[in-house]
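Trainee: quick one: sequence and predicted model below, then my questions.
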Amino acid sequence: MNDLLSALDKENERLLQESRATSGRQRGRYENQRDDDSYRRDDKYNNRNDESDDDQPKVSRSKTLINFMGAKKRAMVSHAGSLIGKRAQDLLQMIELDTAEYDLFDMPPVKEYDLYIRSFGRSDTTQAYVQTNDDDIDREVQTDEIDVRQKWTQHPAEDYIGCGRGDGVKDIEDEEQSQVNKNLDLSRLSKFVQKAGQVISILLDEEKDVTKTDMNENKSNVGVSEGYTKLAQLPILKGRCVLFSQFAPSQPNMLITAYSKPAQEDEGNSITKKGIVCVWNTDDPSYPQRILACESQPTCCCFSPNRTTLAFAGMVDGSICVWDLREQSSMHRSVSYDNREHILRYPTFNTAGVMDVDNHHSPVTTLNPVSNYSINSADSGRNEDTGTGLSFQLISCEEQGVLNFWVVAEITSPDMAGSETDLGLSPGGKVKLIKSSAITLQHPPRYKRVGVSLRATELQLAPTDLNHYYVGTDSGYILHGLRFGTRAFPSSYSTGCDAPMDITTIDFSPFGHPCFLASSSDGFVHLYNVKTETPVMSWSSKIWNTEELQCVRWSRSRPCVFYVLDNNARLYTFDILEGDAMPVKIDTLSSQDRVVHLQFTSDTKSSTQGRLPQMLVSHESGQTEIHTVAKQYRDQQTLECDFLPSYLNRF
């Protein structure tokens, strides 16, 4: 901008000089012309005088002069002026001027006192102020007096109150607040005692001597058992028997059992119409820790994978119930049965209250958390446990061949009035199930009975790779699929028989070996390698003089030992190290009634952690026994863990 203004000033100065030079030249020519005209007039005057003198008459002539040079100069000046005006207009369109305001001089007014001090000087002076009573003005008000109360507090508090009045007087508000604080402290104490009790119980179990036998155990006539204890047959459980059970993976002393409905229902007692699931501590079998009630009949049950904080059960009507075992007893109701009070805990969440499309439509056959129970992860589950028991998935299978995957979610702010959207959530509930996906199973392509609907009997996840699932069906095939992926190989496992039959049980090796056992309704037990679709080895029950098999279970303490239970309460013990042709031992578990269920502890290293491997035997009469596995069948032999892979590779 400065450069532009400087150029404009120079241009104006140049034009001004040219204009002055032009006007100077015109003035000189005008003066010369005026001299010539005056000279001519003098000559005319002289001539006129001469003529007059001679008295000779002469004719006067007028002559007009046109100044073309002046007109040309004026035209040039006008043209130059128009060019300068046009240039000025063009420059004004390009130049924007700003307005700047500033104060050249600013002096605030000076007070008389400051002027006096300035003229008097500041040296050797001291200022002093004196306050008079002139501004002391009294005013009357009509407001109430302020209520003042003295309070004291102490931290840390000596008692459960920790605060009080300074004058020592107690009022009703203080007493009510102290009662609220007392109730809160009692609630905190109850939670602490509950958590501390579980920790102390686990520590006592770990410090328990392995070689020490329980004095309360009964002597057993079963060869695979050193002794047994009985679960209490409570009056509230009269007429019921255990249909399904499972030991907690991380706490082998914790047991969950699902009971059948009583043989005879009492119309006057509503408890007989309810489904019952119990949570036991096997170290104290006199009374269950939790009695869980539901409206339908349970078919299967399980714990949360890390801690026994959640319990799940699948029902006959296709629903799944969840119990939060951390809930206070005050949230549930107490019932009186046979002159004894029992606290029945109803489900925290029930999928029967969700949309019909998200639920099962046939009885739930299997319910498993997606967690690794193998020997390599038995300790890792303890170390990685955060104490919540959440952050896992649940897989359920129904008879119609549909697999549902559920996400266990915890609600941060539960509503004691209940939820208007989650109809399956109980008031104050903190846990619910959210369906994430579903898989519908189909018969294998080589299945000949086209058009027949598939029925699933049991579902198991591979312990070494939870992405693979195996489902037993009524067609004699075991379906193999992937949770994430397109196709699994092999897609199915056959029994070698063309006739359709039920695959009753599937049990994987808990030691991480790539093999599993399966029993079928035709009385066969098959050993499969996960890489081949045909059995590696098969055993027929006809050789043992029996036809129907109840289940097959792999030993949790020895890799080469497994057990087979038939419908006549006979237990067959196989040891591949000693031979694979016949069972090494046959025991009769009961001579009076039928055995309906057999289960082993889930922890493969329980013997090294202060607990001996145990076996649960459920009788149809309602009696439930927990046997301690004999030393011969719980202690591994040398190189036994390496023998089974070599045995599988021989075929």
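Mentor: Yep, it's here. Keep in mind that what you see is a predicted model, and the values were worked out from it rather than measured.

Trainee: alpha carbons only for contacts and neighbour counts from here, please
Mentor: Will do.

Trainee: and the closest residue in space to residue 444 that isn't next to it in sequence, what does it touch?
Mentor: Spatial nearest neighbour of residue 444, excluding adjacent residues (C-alpha to C-alpha, 6 or more residues apart in numbering): residue 492 at 6.8 Å. Taking C-alpha atoms under 8 Å, 6 or more residues apart in numbering, we find residue 492 in contact with 444, 477, 478, 479, 480, 533.

Trainee: below is structure B, check it against A:
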Amino acid sequence: MWNDVKHLQQQEQQQQQALDEASQSLENNAVNATESPPLNELENVNIFEQLPSQALATTPTPPSTSASLFMKIRLRESDDLLLFENNSYTVLRGTVATDAQEDDKRDDQLMMMDKEKHRKTNNVETQTVDAHYKTRAINTNHIEKSTVGTFVSNYTVHDTYTNLERTTQCIQIDYDDRHEQLDITTYTRADGCNDLSEELETSKSFQLSSMILQRVLAGNIFHVYQRRFRNMHTSKSLEPVVNYLYRLQFLYRYRYHETSGSAVSCMSWCPSNTDILAIGYGVFKCSACKEHERSAVCLWNIKNPVNPERCFKYTVPVTAVSFSHENSQMLAIGFYDGSIRIIDITMGDASNLVAISERKTSPSIEPVWQMKWIKSRNSDEELLTISQDGFVMLYTITSNTFLIGSRQIQIFLDETKTKTIQIPANRFAPLLTIEMHPIKANVYYVGTDEGIIHECSIYDSFQHKSFKQVHKHGIYSMQFSPWSPKIYLTCGFDWYIRIWIEDIEEPIIELRSGFEPIKCASWCPANSTIIACTTASSLNIWDIKTNCLLPAAVHRLSEWYGETNCSNSNNISNGNSTNITTELTICYFTGCGQSIAVGTDDGSAFVFALEDMPFSPHLQYDALEEAIMRSLVSKPELKRKIKQLGFLGY
């Protein structure tokens, strides 16, 4: 142990001796640094080459006395850094700026020397605040007030109340669906006073102010229904309990006193603003024309469900309306006498006429039942119409106020059904519906009163391409599925709704719920398997995914004039269970498919929201194809034909 301690002491002494020798060599190098080599030679010297090799070893060894260590420091001039700059604000005497400054200073001195305008000034620092100025939008005229006295005698008061009793009238109107009476007091102008009612009716500013005021007042009452129409309150897919009841929630009832008694013959939703609905009042295709029929086209808005925002009155019953897809302010109107009129709905007066048909270019004198806007070859819009006398007309808008009509085709009656007729009869088939092909822009389909669909082309004005017998009687509606360009439905007078595929001659699905004609049928844009149709007494909702024998829900007309409740499909009777003489005419879904509008033959139009409906499938076409294949379990041959066609979607 003593030997180990002694050995450690010897190592410490050796290390201390090595350090002393290294410090002495550094002092010698500092003395020799005065005789340094030139700068170019110093730059090429590597200090590590002059270090002893023992200094780079892992174990410390005392350096040799011949080693020379030195440090080189180079000082270079760097770029200037601007830390602070204070520019001079003085100018040379005799310049223009100096003269202006001296003039201002002289004026200040004269002002201070004047006794009457003496002002006390202090040189202090302050912080100014932002000055707020009035703008032209908020600036108003000065309100003048004055105190004025007057004198009223007993004779003046007596005469005033006597005139009120003479010019006051109390009337009673129906203000709800229960036909309850409401007393309203009206006042008329006394003798000798100017009547301003006619002047106010023609004033555009008054009409605009009245429309805005009615919207504000209606929003206080119907704000809950307006939010539901905009889909702000809908059922969520994550709710724990969901019941599919196919229920209708009543939102609005569009009714105008000047069109009361006229049937809702046609509807058209505005493509750019789905809040606006154009309704035509006149003659429906399933009813006869009355002698004194009230006719008008009203534009309804959900912001004011009480009164229409536009009302265009006509002497001839309206049978068809259609909004333009390119120019949403243009509305085409078809009449019972075969004439066509295109108006601009932004103009509320008589100057709204854009174009009208002429008799020399429009030979049809029968009712125009339906119209379609199509694109021409030069990308302009044209109007394709059908009429009762079998004419298919194409109207073009020109620079003047007259439409140029050209006859596309005239459909003849089926010869096999007219062989037994021994007297001269009409050779042309009445056309009731028209539908454009969703992909082929030049192909359209027309349905006749004989239950036949004719496939025609705009480029062939002499004959149709093909035809198909789809119903035994008249076809009232035809519509392609929004999810397939080859699947379409038809409904007619023979109580059936039939779903077809283009290349198959027999229907793939037949829907029937009673012994009443189907006046209108429509696909739901939100769900590919839901179809709505109207009969004379009810609105039926079908879901071909769940049941093709009975509708999922039947909503009777009698319920809408009281409480709108849904009757389950298990308690459906085939007959009409109401004594109300009013009948339904048409039904159309909104663009989103969450609401539906239904018309009646007494001039009322109901808007409902669809509640407790199945959620929209993620793959709409796959859900439709699955529902069709499931309904064809008992028809293997037809199912095989559909599979051979392959994919039928877009």
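Mentor: Received, thanks. Because the structure is predicted, anything quoted here is derived from the model rather than measured.

Trainee: overall similarity of the pair, as a TM-score.
Mentor: Once superposed, chain against chain, the TM-score is 0.52 (TM-score structural alignment, normalised by the length of the second structure); 385 aligned residues with a C-alpha RMSD of 4.4 Å.

Trainee: hang on, the earlier thing: what's the counterpart of the residue nearest to residue 444 of the first structure in the second structure?
Mentor: When the second structure is aligned by TM-score structural alignment, residue 492 of the first structure is paired with residue 467.

Trainee: average gap between the helix or strand harbouring its match and the first structure?
Mentor: Per DSSP states H and E, residue 467 of the second structure falls inside strand 466-469. For strand 466-469 of the second structure, the mean distance to aligned residues of the first structure following superposition is 1.1 Å (mean C-alpha distance after the TM-score superposition for the first structure).

Trainee: output the residue interval of the first structure matched by the next helix or strand along the chain from that strand.
Mentor: The C-terminal neighbour of strand 466-469 of the second structure among helices and strands, as given by DSSP H and E, is strand 475-480. Strand 475-480 of the second structure corresponds to residues 503-508 in the first structure, going by TM-score structural alignment.

Trainee: list of residues touching the matching stretch?
Mentor: Residues from elsewhere that reach stretch 503-508 of the first structure, judged by C-alpha under 8 Å, 6+ apart: 457-460, 462-463, 472-478, 515-521, 550-554.

Trainee: repeat the analysis, applying 7 Å as the threshold.
Mentor: Applying C-alpha atoms under 7 Å, 6 or more residues apart in numbering, the external contacts of stretch 503-508 of the first structure come out as 457-458, 460, 472-474, 476, 515-521, 551-554.

Trainee: in strands only, show me the residues you listed.
Mentor: 457-458, 460, 472-473, 515-520, 551-554 (DSSP state E).

Trainee: and the furthest pair within the residues you listed?
Mentor: Spanning the widest gap among these are 473 and 554, at 20.2 Å by C-alpha to C-alpha.

Trainee: when these two are compared, which one has more neighbours?
Mentor: The neighbour comparison of residue 473 of the first structure against residue 554 (other C-alpha atoms under 10 Å) goes to residue 473, with 27 against 24.

Trainee: helix, strand or coil for the alignment partner in the second structure of residue 480 of the first structure?
Mentor: Aligning on TM-score structural alignment places residue 480 of the first structure opposite residue 455 in the second structure. Here residue 455 of the second structure takes the strand state, with states given by DSSP: H, G, I helix; E, B strand; the rest coil.

Trainee: skipping adjacent residues, who's closest to residue 455 of the second structure in space?
Mentor: Closest to residue 455 of the second structure by C-alpha to C-alpha, 6+ apart is residue 445, at 4.7 Å.
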